[in-house]
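# Sequence first, predicted coordinates after that:
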Amino acid sequence: MKLVFCGTPEFAVPTLEALIAAGHEIALVVSQPDRPVGRKQVMTAPPVKQTALKHGLTVTQPEKIKNNVEFRERLEEIRPDAIVVVAYGRIIPAWMLALPRLGCINLHGSLLPKYRGAAPIQWAVANGETETGNTTMLLEEGLDTGPMLLQQVIPIGPEQTAAEMFPILAEKGAPLVLDTLAGLADGTIVPEAQNHALATLAPILTREDGRMDFAARKASELFNRWRGFQPWPGAFALLEGKKLIVHRMMQVDGTAAVVPGFTPGEVRIDGQRMLVGCASGSALEFLEVQPEGRNRMSAADFLRGNPAAVGTRLE
């Protein structure tokens, strides 16, 4: 088929590679503009652009697409059979949705209609789901509301983080897109409307999502949110008004019985273990932390350097 591919981050690269390997004609790759990265703010091409150029493909990076006359004329001239969209990061306008004969096909990292939105993988992990997956669908003007084409279920391990799930979903999603294109072309796939009553949202993450609320959430909930919010916004709390980032943690069983009167947010020590009380008598053990303005360190090293932290309360 003649295709236009729209994608930006690493998550989209396996699908682009698979489409190329399958022999499809990628007439144009559309990606977001280069952005400054790192402390030195070096202008860096997104992973999809880097991959496309490696394969000698034509790339365009429009800042806006909705009312971009030049971009529209270019796509109309190509007349693609389908437009494949994977984590592009832009809303696809109506004129673009109507352009290809097979439609605009999107790979979404959740089992729709659950987790519609910008961060489906992160929220599935953060909410303690034991499985997630990929869905291919036909894009329409609503947010991830289009008819579903194919789905695949992928388990989430009890210790797995969102950062670990991203490459798994990306790799497994690539052949799903190939199967979707083939099924649409030969008529074996019938689009299925989503049950909108079952929809849940996965909104874009904010820094505040990483803040740990020990009074409102049990240890299991805080642990799942830490897993889901890797690599960003992570998990943090305030200790005497200063930020304490928690890089590694684990749940502790039976702590309420071992430590009477353990209140939410309270820091206790058990040998060299740093324990923190959570809601409903539960507790977490912090394994690796980073005090504000300092490097990462083990919780044991932190306690040795900050003995006054024991008995204080994290907020």
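In hand now; what should we look at? Residues are numbered from 1 along each chain as shown.
# contacts and neighbour counts: CA atoms only from here.
Fine.
# Spit out the contact partners of the nearest residue to residue 45 once chain neighbours are set aside.
Using C-alpha to C-alpha, 6 or more residues apart in numbering and skipping residues adjacent in sequence, the residue nearest residue 45 is residue 34, 4.5 Å away. With C-alpha atoms under 8 Å, 6 or more residues apart in numbering as the criterion, the residues that contact residue 34 are 43, 44, 45, 46.
# all strands for the stretch 151-300 of the chain, in order.
Ranges of strands in the stretch 151-300 of the chain, per DSSP state E, counting those that start in this stretch, are 236-239, 242-252, 267-270, 273-277, 283-291, 297-298.
# Determine which stretch of those is the most buried.
Per-residue neighbour counts averaged over each of these give the maximum for strand 273-277, namely a mean of 24 (mean count of other C-alpha atoms under 10 Å).
# then this one, side by side with the first:
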Amino acid sequence: MTHADRRILFAGTPQTAVPALNALVEAGFTIAAVLTRPDAPVGRKRVLTPSPVAARAAELELPIIHSSRLTGDAGRATLDRIAALDLDAAAVVAYGALVPAAGLALPRQGWINLHFSLLPAYRGAAPVQHAVIHRERVTGASVFQLEEGLDTGPVYSQLTREVGPEESAGDVLEDLSHSGARLLASTLSSILDGTAEPVPQSGEPSFAPKLDHRDGYIDPNQSAAAVAARINGTTPEPGAWTLLDAEPPVRVKVVGAVPEDLPERDASELPVAGSAVGAVVRARSTVHVRCADGWVRLERVQPAGKKLMSAADWARGLPEGSRFQSETTPIETAPIEGTR
């Protein structure tokens, strides 16, 4: 059989799933349908907008099945539509809903999932964000057989990628979405040819539940490395933010950060010894925040109600002595637990 003889369901929703859909089409697979979540309100005007995967499927003139879940009455109706497709396999990339046992059995080769971590590390909805927050220097992607457990199925293939201390979760995920797409297409081909051998996951799993706005809070009472990782790990979603210690407090969003050992680099220009934790200091064209054990250089800042700007432009208008509020309990000590 050729790839064109293989009928594939593609299930995905966000932009990070689009490269995988493109890779399967380019590899010559027959995409019998695309399963994605329904149109959702976007922007301040809350305009109903197709998911990125739905938009790309429409451009490719592929049949689209909209469904927010595969359980309940609506889910059973969706599974009936999927059953009628006579599928060889289903490929999944960040669809956004769990597949019940009744659905897992529908394609002849089951559901093949592309997950953006080196399983069993960071099972769950936000693997790249958690990997960056926890300062992993190597992450990757896994193609595995979906089963009822949360990202527990046997793994067919993996790739690894180094993570730089200045990289955001968005940077890493964008890169992995493309390399992972190629891995999914080649692995799916091997699975359908009967040459792929899945390997059970081994080792202690960790979990990466979905993040919310509270996870983006920047606490300068942490180490400089942890503060930079918190900022980069929650960029672009859910967004890193803090409060300037003012009356009333001013909320600001921070995009991009790098830990730096400023006492050695520029001791003559920065009041290092007398700077309290959270102090915002501008030297030349850079802006730094004092953390528990050092400094973090800020890249871009977005004050509430204003556009994103360089940290240097933002700091020019700050009153002398401005500082980030700090918490007494460092956020980095919170355990990673839960499911999506």
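Received it, and whenever you're ready, just let me know what you need. Predicted model only: the values in this text are computed from it and were never measured.
# Got a TM-score for the two of them?
Comparing the two superposed chains by TM-score structural alignment, normalised by the length of the first structure, the resulting TM-score equals 0.91, with 311 aligned residues with a C-alpha RMSD of 2.1 Å.
# thinking again about what came up before, now tabulate the strands of the stretch 151-300 of the first structure in JSON lines and tack on distance to residue 92 of the first structure.
Below are these laid out as JSON lines (distance: least, C-alpha to C-alpha, whole Å):
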{"stretch": "strand 236-239", "distance to residue 92 of the first structure": "35"}
{"stretch": "strand 242-252", "distance to residue 92 of the first structure": "37"}
{"stretch": "strand 267-270", "distance to residue 92 of the first structure": "49"}
{"stretch": "strand 273-277", "distance to residue 92 of the first structure": "46"}
{"stretch": "strand 283-291", "distance to residue 92 of the first structure": "40"}
{"stretch": "strand 297-298", "distance to residue 92 of the first structure": "44"}
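# Which of the helices or strands spans residue 83 of the first structure?
For residue 83 of the first structure, the enclosing helix or strand under DSSP states H and E is strand 82-86.
# what span of the second structure lines up against that strand?
Strand 82-86 of the first structure corresponds to residues 89-93 in the second structure, going by TM-score structural alignment.
# Stretch 164-179 of the first structure now?
Mapping stretch 164-179 of the first structure onto the second structure (TM-score structural alignment) gives residues 171-186.
# thinking again about what came up before, identify the residue of the second structure aligned to the residue nearest to residue 45 of the first structure.
Aligned partner of residue 34 of the first structure by TM-score structural alignment: residue 39.
# Equivalent analysis for residue 49 of the first structure, please.
Using TM-score structural alignment as the criterion, the counterpart of residue 49 of the first structure in the second structure is residue 54.
# Its match contacts residue 13, correct?
Yes. At 7.2 Å, residue 54 of the second structure and residue 13 qualify as touching, with contact defined as C-alpha atoms under 8 Å.
# Mutual contacts of those two, please.
When contacts are counted by C-alpha under 8 Å, 6+ apart, residue 54 of the second structure and residue 13 have residue 36 as shared neighbours.
# List the contacts of residue 146 of the second structure.
Taking C-alpha under 8 Å, 6+ apart, we find residue 146 of the second structure in contact with 104, 110, 111, 112, 113, 152, 153.
# sorry, back to before: checking the contacts of residue 34 of the first structure against the second structure: which ones persist?
Retained in the second structure by both residues aligned by TM-score structural alignment, their matches' C-alpha atoms under 8 Å are the following of these: 43, 44, 45, 46.
# mind listing which of those residues are in strands?
Residues of those located in strands (DSSP state E): 43, 44.
# Any of the kept ones among the contacts of residue 34 of the first structure buried? List them.
Those of those that meet the buried threshold are 45, 46, by 16 or more other C-alpha atoms under 10 Å.
# Distance to residue 206 of the first structure for the kept ones among the contacts of residue 34 of the first structure - can I get that in JSON lines?
Converted to JSON lines, those look like this (distance: C-alpha to C-alpha, whole Å):
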{"residue": "43", "distance to residue 206 of the first structure": "24"}
{"residue": "44", "distance to residue 206 of the first structure": "23"}
{"residue": "45", "distance to residue 206 of the first structure": "24"}
{"residue": "46", "distance to residue 206 of the first structure": "22"}
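# Identify the farthest-apart pair in the kept ones among the contacts of residue 34 of the first structure.
Pairwise distances across those peak at 9.7 Å for 43 and 46 (criterion: C-alpha to C-alpha).
# Now do the shared contacts for the two.
Contact criterion C-alpha under 8 Å, 6+ apart; residues shared by residue 43 of the first structure and residue 46: 34, 35.
# how near is residue 191 of the second structure to residue 111 of the second structure?
11 Å (C-alpha to C-alpha, to the nearest Å).
# next one: the longest helix seen in the second structure to chain centre, how far?
Of all the elements of type helix in the second structure, the one with the most residues (DSSP state H) is helix 169-193. Averaged C-alpha coordinates place helix 169-193 of the second structure at 15 Å from its chain's average position (C-alpha atoms, centre = their mean, to the nearest Å).
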